[in-house]
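Participant: okay, sequence plus prediction incoming.
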Amino acid sequence: MTTATLPTRRDEAWRYADMDGLARLGVAALDQWKDITLAPGETRRHAMVVGSAAPELHRIRLTIGEGARAELFVTNAGGDYTRVEVEVRLAKGAHFEFGGVTIGGAGVTREFVTQVVHAEPEATSNQTVRAVHWAGATGNFLGEIKVARHAQKTDAAQDFKGLLLEAGASANAVPQLEIFADDVKCAHGATVGALDEAARFYMMARGLDPATAQRLLVQAFIGDAFVALEDEAERETLLDAALAALEGAKL
């Protein structure tokens, strides 16, 4: 793929994308990468809320030095096509932590696409993604883990869960593992389901109104994505942004 033309659904990383939204962004958006390099031993954390009434594409490249730690947490609640794409390269003993939530309705596609390359031994990575959608919306997670031949003692994990609040919404998870080392731990899991109606009924039977009961259940569901975020204020900001998408939704 070159930046002379837009990708198509034949490109694996774009198979569930909103191609109309991408066309409105234009080919120039594909060159707009944010490159970040962490020095050996450095720790850096970033939390962000993305999405607006127009299409957005956020592309981030992380190079994590030996023994360094990078943490990225994202709430994706765009009112139009919103894609967050992260490419990571881990040196020896480095760690990458990712927590992301896609949430919303209005027929919008919201997605995370990650590629994590374990280039050297003893590095670790963990990715936790939650998707909550309704009204024909779609939440996507395409996560690729690559382990180089000499990257022994790699420990990498992905966990995706989708919650569909009404018929017509969808969630797609595409975990990919490419492993050339033999002494590694790599795991991934993906599930998609509906809200626990028994739990909601239980809460309503004890005096909670339907909207509050649903909000609490959704909050518990998406909270897993931000468990590793130690800054309480940043965690609340991400959760509030996600839960705000529920306000006014006719569910």
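Facilitator: Great, that's in hand. Only a predicted model underlies this, so the values are computations on that prediction, with no experimental measurement involved. Numbers count the residues shown, from 1 in each chain.
Participant: contacts, neighbours, all on C-alpha from now
Facilitator: Will do.
Participant: can you give me the helices for the protein?
Facilitator: 19-25, 197-205, 210-223, 232-244 (DSSP state H).
Participant: okay if I get those helices as a markdown table plus distance to Ala77?
Facilitator: Compiled in a markdown table, the helices of the chain are given as follows (distance: least, C-alpha to C-alpha, whole Å):
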| stretch | distance to Ala77 |
| --- | --- |
| helix 19-25 | 15 |
| helix 197-205 | 24 |
| helix 210-223 | 13 |
| helix 232-244 | 6 |
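Participant: presented hereafter is structure B, for comparison with structure A:
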Amino acid sequence: MSESILLPTRKDEAWRYSDVEALQGMDLARFDDWRDIDVPAGERFHDVLVIEPGPGANDDTELRRLRVKVGAGARCELFGVIAGGRLGRIEIVVTLGEGAHFELGGVTLGGRETTREFVTRVAHEAPHATSNQVVRSVHWGKGTGNFLGRIDVVRDAQKTDAAQSFKGLLLERGASVNAVPQLEIFADDVKCEHGASVGQLDEAARYYMATRGLSPEQSRKLLVQAFIGDAFVALADEDERERLMALALSRLEQQL
């Protein structure tokens, strides 16, 4: 099976801003390595996805692929941090039943010449389903953070409520972030929205903190913590939320 797989190129929409050169030499069988998640009707599923640094982390390619089916009235929540790999990539394909909900909170971080990205496709295939995706990217050096999110709403999926929110924070010149929202809507009674913004640390806020005696490092940490915290607002488990925040902040401190 893997012998028939062709490596993607930047001509492929889902790989437009990715580091396709990092795929060279990768075991092609990993492209067939999908994790299937089936959430039965009325049930609730929750998981945390982490790509974190390790030995040779800036040379490896870490690819995670998930196929998620959420039954009627069920709820699926996924939260993740991508902070490792020359190319760290999480792909999520979601199908929603009637009245189902999908929640994604994700953070990408990286410097040097790394690329970290979330790529999602959420299909609303029945009425009254909802989805919410919040992704925050913090990058420095020549690091790149990407979010490519597609929402499909079929003709019968009336009363759909779908939202995407992406924000990028560039800590140094040379870093970049990219957001590509896509909406394919064939129903007429829906609410679908997306927003994207890119900026730098708030200098006025840093100055204010300095006048209160905080060091530049402390100010930066607090501002970044507030920035990425948006991605974990819906994470009810406080211990998990603190663990993900600590992982993200420690990665930041190690690289700067």
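Facilitator: In hand now; what should we look at? It should be emphasised that the depicted structure is a prediction, and the values quoted were computed from it without experimental measurement.
Participant: just to revisit the earlier point, want to try CSV for the helices of structure 1, with mean neighbour count and distance to Asn126 of structure 1 as columns?
Facilitator: Below are the helices of structure 1 laid out as CSV (neighbours: other C-alpha atoms under 10 Å; distance: least, C-alpha to C-alpha, whole Å):
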stretch, mean neighbour count, distance to Asn126 of structure 1
helix 19-25, 16, 28
helix 197-205, 14, 29
helix 210-223, 17, 15
helix 232-244, 16, 17
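Participant: out of these, nearest to Ala151 of structure 1?
Facilitator: Shortest distance between Ala151 of structure 1 and the helices of structure 1, using C-alpha to C-alpha, is found for helix 210-223: 31.7 Å.
Participant: which part of structure 2 lines up with the closest one?
Facilitator: Counting by TM-score structural alignment, helix 210-223 of structure 1 pairs with residues 216-229 of structure 2.
Participant: so how much does the matching stretch differ from structure 1 once superposed?
Facilitator: With mean C-alpha distance after the TM-score superposition for structure 1, stretch 216-229 of structure 2 departs from structure 1 by a mean of 0.4 Å once superposed.
Participant: what's next to that stretch, contact-wise?
Facilitator: Val107, Arg136, Ser137, Val138, Leu201, Arg206, Met209, Ala210, Met245, Leu249 (C-alpha atoms under 8 Å, 6 or more residues apart in numbering).
Participant: still on that earlier bit, so which of the helices of structure 1 is nearest Ala4 of structure 1?
Facilitator: Closest approach to Ala4 of structure 1 among the helices of structure 1 is made by helix 19-25 (12.6 Å; C-alpha to C-alpha).
Participant: show me what the closest one is packed up against.
Facilitator: Contact partners of helix 19-25 of structure 1 among helices and strands, from 3 or more C-alpha pairs under 8 Å, 6 or more residues apart in numbering; DSSP states H and E: none.
Participant: other residues contacting it?
Facilitator: Contacts for helix 19-25 of structure 1 (C-alpha under 8 Å, 6+ apart): Leu6, Thr8, Arg9, Pro55, Glu56, Leu57, Asp80, Tyr81.
Participant: 7 Å instead, please
Facilitator: Helix 19-25 of structure 1 is contacted by residues Pro55, Tyr81 when judged by C-alpha atoms under 7 Å, 6 or more residues apart in numbering.
Participant: quick one on the thing from earlier: farthest pair in the contacts of stretch 216-229 of structure 2?
Facilitator: Spatial extent of those (C-alpha to C-alpha) is set by the pair Val107 and Ala210 at 27.0 Å.
Participant: looking at the helices of structure 1, which is closest to Ala68 of structure 1?
Facilitator: Comparing the helices of structure 1 against Ala68 of structure 1 with C-alpha to C-alpha, the closest turns out to be helix 232-244 (21.3 Å).
Participant: what's the closest one aligned against in structure 2?
Facilitator: Under TM-score structural alignment, helix 232-244 of structure 1 corresponds to residues 238-250 of structure 2.
Participant: what's the mean deviation for the matching stretch versus structure 1?
Facilitator: Looks like 0.6 Å for stretch 238-250 of structure 2 (mean C-alpha distance after the TM-score superposition for structure 1).
Participant: hmm, who's touching that stretch?
Facilitator: The contact list for stretch 238-250 of structure 2, computed with C-alpha under 7 Å, 6+ apart, reads Val81, Phe232, Leu235.
Participant: who wins for neighbours among these?
Facilitator: Tallying neighbours with other C-alpha atoms under 10 Å puts Val81 at the head of the contacts of stretch 238-250 of structure 2, with 28 neighbours.
Participant: what do we get in structure 1 for that residue?
Facilitator: Applying TM-score structural alignment, one finds that Val81 of structure 2 aligns to Thr75 in structure 1.
Participant: that match contacts Val49, correct?
Facilitator: Yes. Here Thr75 of structure 1 reaches Val49: they are 4.8 Å apart, a contact under C-alpha atoms under 7 Å.
Participant: translate Gly107 of structure 1 into the numbering of structure 2.
Facilitator: For Gly107 of structure 1, the residue aligned by TM-score structural alignment is Glu113.
Participant: where's its match relative to Val134 of structure 2, distance?
Facilitator: As judged by C-alpha to C-alpha, to the nearest Å, Glu113 of structure 2 and Val134 of structure 2 stand 24 Å apart.
Participant: give me the more crowded residue out of those two.
Facilitator: Set Glu113 of structure 2 next to Val134 and count neighbours by other C-alpha under 10 Å: Val134 wins out with 24 against 17.
Participant: which residues touch the aligned partner of the more buried one in structure 1?
Facilitator: Using TM-score structural alignment, the equivalent of Val134 of structure 2 in structure 1 is Thr128. Shown in contact with Thr128 of structure 1 (C-alpha under 7 Å, 6+ apart): Phe98, Gly99, Gly100, Gln158, Asp159, Phe160, Ala225.
Participant: ok, those in structure 2, which still hold?
Facilitator: Compared against structure 2 with both residues aligned by TM-score structural alignment, their matches' C-alpha atoms under 7 Å, the contacts of Thr128 of structure 1 retain Phe98, Gly99, Gly100, Gln158, Asp159, Phe160, Ala225.
Participant: noted, bye for now.
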